[in-house]
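> give me the fold of what follows.
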Amino acid sequence: MSEAAYLDIDARGVAVITLNRPDVHNAFDDQLIAHLIALIKQAQATPQTRMLLLTSTGKSFSAGADLAWMRRMADASREDNLRDARNLALLMETLNSFPAPTVARVQGAVMGGGVGLVACCDIAIASDAAFFSLSEVKLGLAPAAISPYVIAKMGVSQARRYFVSGERFSAIRAAAVGLVHEVVLATELDAKVEQICTGLLANGPQAMRAAKQLVQVANPLQITPELSEYTAGVIADLRASDEGKEGLRAFLEKTAPVWVTG
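Predicted coordinates for the structure are as follows:
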């Protein structure tokens, strides 16, 4: 298929959304964000859907933001950047609040917003070759829209480290901090994901929805409209800042940004 993402729902009620931009490591732009929101809503509105599986083609799960999109938004107005950030926040919340169980099949690079997608799923199974980075600070930006979901998964202490360091960490480390639930050999990833899906399908569909809602209601880190608007403002301001523009310039030109010394 040539679509940037597509939805298949099998006879068991497993709705599979596949990111399909392998040539850019499944990085997303404004069009893919809107498309993913529509696909998630379509899966939710389909009566036979019992669970959602998020997967991707190619070497990487998702490398985060698409470079062409970032370049375009660097020259956009604050209002356009705000609208863009709100849509990314909406994608995360649409996935996070999906009423049925959600599973992420994770391989390769998982960067920036890709980490947010993983954090918004109920169960995440990663290949041992996967690696993760909340790399926004290296570009003079911040992991704003995804932050409530990543903090809810990793906890405040780990988020404080990885938000400010931007360092890369392994799948084993991702499991240790709670971002993913299990790490398997790359050759065993599909079998393990299928085992998880089969196990979920053996449970009462309504009971799982109720159980998931219990976790959402009891979660002390509630995502409010005010919080979403705050995070959208943070990224809009940083994108328009001199530092954000310098970070993007340096990244695209493969040079060190001006704040790097020595």
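
> can we go C-alpha only for contacts and neighbour counts from here?
OK.

> what kind of secondary structure is Val183 in?
Per DSSP: H, G, I helix; E, B strand; the rest coil, the local secondary structure of Val183 is strand.

> secondary structure element holding Ile37?
helix 30-45 (DSSP states H and E).

> for the very next helix or strand once past that helix, packing partners?
Using DSSP H and E, the next helix or strand after helix 30-45 towards the C-terminus is strand 51-56. Judged by 3 or more CA pairs under 8 Å, 6 or more residues apart in numbering; DSSP states H and E, the packing partners of strand 51-56 are strand 14-19, strand 102-106.

> mean neighbour count added to the ones you listed, as CSV?
Compiled in CSV, the helices and strands packed on strand 51-56 are given as follows (neighbours: other CA atoms under 10 Å):
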stretch, mean neighbour count
strand 14-19, 23
strand 102-106, 25
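
> could these be laid out in JSON lines, adding distance to Ala211?
As requested, the helices and strands packed on strand 51-56 are exported to JSON lines (distance: least, CA to CA, whole Å):
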{"stretch": "strand 14-19", "distance to Ala211": "18"}
{"stretch": "strand 102-106", "distance to Ala211": "13"}
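
> distance between the host helix or strand of Leu227 and the chain's centre?
Using DSSP H and E, Leu227 sits in helix 225-240. The chain centroid and the centroid of helix 225-240 are separated by 17 Å, computed with CA atoms, centre = their mean, to the nearest Å.

> now do it: everything it contacts.
The contact list for helix 225-240 (CA atoms under 8 Å, 6 or more residues apart in numbering) reads 73-79, 81-82, 85-86, 89, 140-145, 147, 244-245.

> please report how far Thr231 lies from Pro220.
Separation of Thr231 from Pro220 (CA to CA, to the nearest Å): 18 Å.

> and the two? Which one has more around it.
Thr231 (22 against 9; other CA atoms under 10 Å).

> mind checking the SS state of Ala210?
helix.

> how about the contacts made by it?
Per CA under 8 Å, 6+ apart, neighbours of Ala210: none.

> for this protein, what spans make up the helices?
For the chain, the helices defined by DSSP state H occupy 30-45, 67-74, 78-96, 113-119, 147-154, 156-165, 171-176, 189-201, 205-218, 225-240, 242-253.

> structure for this one too, so we can compare:
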Amino acid sequence: MDYQFLQLDIQQQRATVWLNRGELHNAFNSQLIAELHHCFDALNNREDIRVVILAGRGKSFSAGADLNWMKQAGQASPEENQADALKLAKMLQRIATLKQPTIARVHGVALGGGMGLAAACDICIASDNAQFATSEVRLGLAPSTISPYVIRAIGARQAYRYFLTAERISAEQAEKLGLVHEVTTLEQLDCKIDELIQAILLGGPFAQHASKQLIDLVAGQSIDEQLLQRTAQHIAMLRQGTEAKQGLNAFLNKQRPEWTQATQQQGS
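All right, here's what the predicted structure looks like:
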């Protein structure tokens, strides 16, 4: 598919999805939402892609929703309005449930839906000039569709403050809140992401997908007999799999597991 507002850059085992409305600080409209959903859906079906980076062209990661699009949606029928909002919710879910590890590369502003995109990714690395905000209340709105991912990242208590005040959050503060995993300079941003990618490529792809599912299974649950059974089933299933057998044999024989061989060949 040819994208109007995205650029897809695939190098070796990584895919970088660039939001490409730089002149509008990568604000998204219905077209960009549809393109993001399609792009991540396609990447989810690719076995050759091990990690996906979400980034923004221009001065900003994403300023959130295009206000003209939001205004038009509000003037539509209730059914059309809800269907439009559901497309945004489904796009965020598609990113959040991707089988591959995802990294948000954040610089400049990540406001409203832009902060939601960053929170929906597994890992968020930000430059020291990055600023975040759930700015919706200042427009008479609420951070509805992004709320599951932002609350997952910063917790309900902090969400009460920032959902209500819409304060700008510096990169340093976002790291303290748990939204950002690491802050670096803009010049070092790609180097830090490369370090993370190299660490990711050492892990088994199926195991990483299973680990993402495990977090959803365990987070917020009581440690009771049911959870013990489910986690025991989870590891038992993995131990019987081909990937685990290859990985354990490789470790015991002081060899590289199969999934790292492609990386080794590309780097040689």
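
> who wins for proximity to Ala27 of the first structure among the helices and strands packed on strand 51-56 of the first structure?
strand 14-19 (8.9 Å; CA to CA).

> quick one: the residue lying closest to Ala96 of the second structure once chain neighbours are set aside and Ala73 of the second structure, what's the gap?
Spatially, and ignoring its direct neighbours in sequence, Ala96 of the second structure is nearest to Ala120 (4.8 Å; CA to CA, 6 or more residues apart in numbering). Distance of Ala120 of the second structure to Ala73 of the second structure, given as CA to CA: 23 Å.

> out of the two, which sits in the more crowded spot?
Ala120 (28 against 18).

> for that one, what are its contacts?
Ala120 of the second structure neighbours (CA under 8 Å, 6+ apart): 92-93, 95-96, 149-150.

> most widely separated two among those?
Most distant of the contacts of Ala120 of the second structure, by CA to CA, are Ile95 and Val150, 13.7 Å apart.

> on that earlier part again, just the helices of the first structure: most buried one?
helix 113-119 (a mean of 27; mean count of other CA atoms under 10 Å).

> distance from that helix to the second structure after superposition?
Helix 113-119 of the first structure differs from its equivalent in the second structure by a mean of 0.6 Å after superposition (mean CA distance after the TM-score superposition for the first structure).

> packing partners for that helix?
Counting by 3+ CA pairs under 8 Å, 6+ apart, helix 113-119 of the first structure packs on helix 78-96, helix 147-154.

> out of those helices, nearest to Arg249 of the first structure?
The nearest among these, by CA to CA, is helix 78-96 at 17.5 Å.

> touching that closest one from outside, list them.
For helix 78-96 of the first structure, with CA under 8 Å, 6+ apart as the criterion, the contacting residues are 30, 33-34, 36-37, 40-41, 73, 116-117, 120-121, 145-146, 149, 228-229, 232-233, 235-237, 239-240.

> post-alignment, that helix versus the second structure, mean distance?
Counting by mean CA distance after the TM-score superposition for the first structure, helix 78-96 of the first structure comes out at 0.7 Å.

> as a markdown table, the helices of the first structure with distance to Leu52 of the first structure would be great.
Compiled in a markdown table, the helices of the first structure are given as follows (distance: least, CA to CA, whole Å):
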| stretch | distance to Leu52 of the first structure |
| --- | --- |
| helix 30-45 | 8 |
| helix 67-74 | 27 |
| helix 78-96 | 9 |
| helix 113-119 | 13 |
| helix 147-154 | 18 |
| helix 156-165 | 26 |
| helix 171-176 | 21 |
| helix 189-201 | 9 |
| helix 205-218 | 12 |
| helix 225-240 | 24 |
| helix 242-253 | 34 |
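
> tell me which of these sits nearest to Met1 of the first structure.
helix 30-45 (14.8 Å).

> check which helices and strands that closest one is in contact with.
Short answer (3+ CA pairs under 8 Å, 6+ apart): helix 30-45 of the first structure packs on strand 5-9, strand 14-19, helix 78-96.

> what inclination does the first one have with respect to strand 14-19?
Compare the direction of strand 5-9 of the first structure with that of strand 14-19 by axes from the mean of the first three to the mean of the last three CA atoms, to 10 degrees and you get 170 degrees.

> mean deviation, strand 5-9 of the first structure versus the second structure?
Counting by mean CA distance after the TM-score superposition for the first structure, strand 5-9 of the first structure comes out at 2.1 Å.

> chain center to that strand: distance?
17 Å.

> what's next to that strand, contact-wise?
15-21, 32, 35-36, 39, 43, 49.

> apply 10 Å and report the result again.
Contact with strand 5-9 of the first structure is made by 14-21, 26, 32-33, 35-36, 39-40, 42-43, 46, 48-57, as judged by CA atoms under 10 Å, 6 or more residues apart in numbering.
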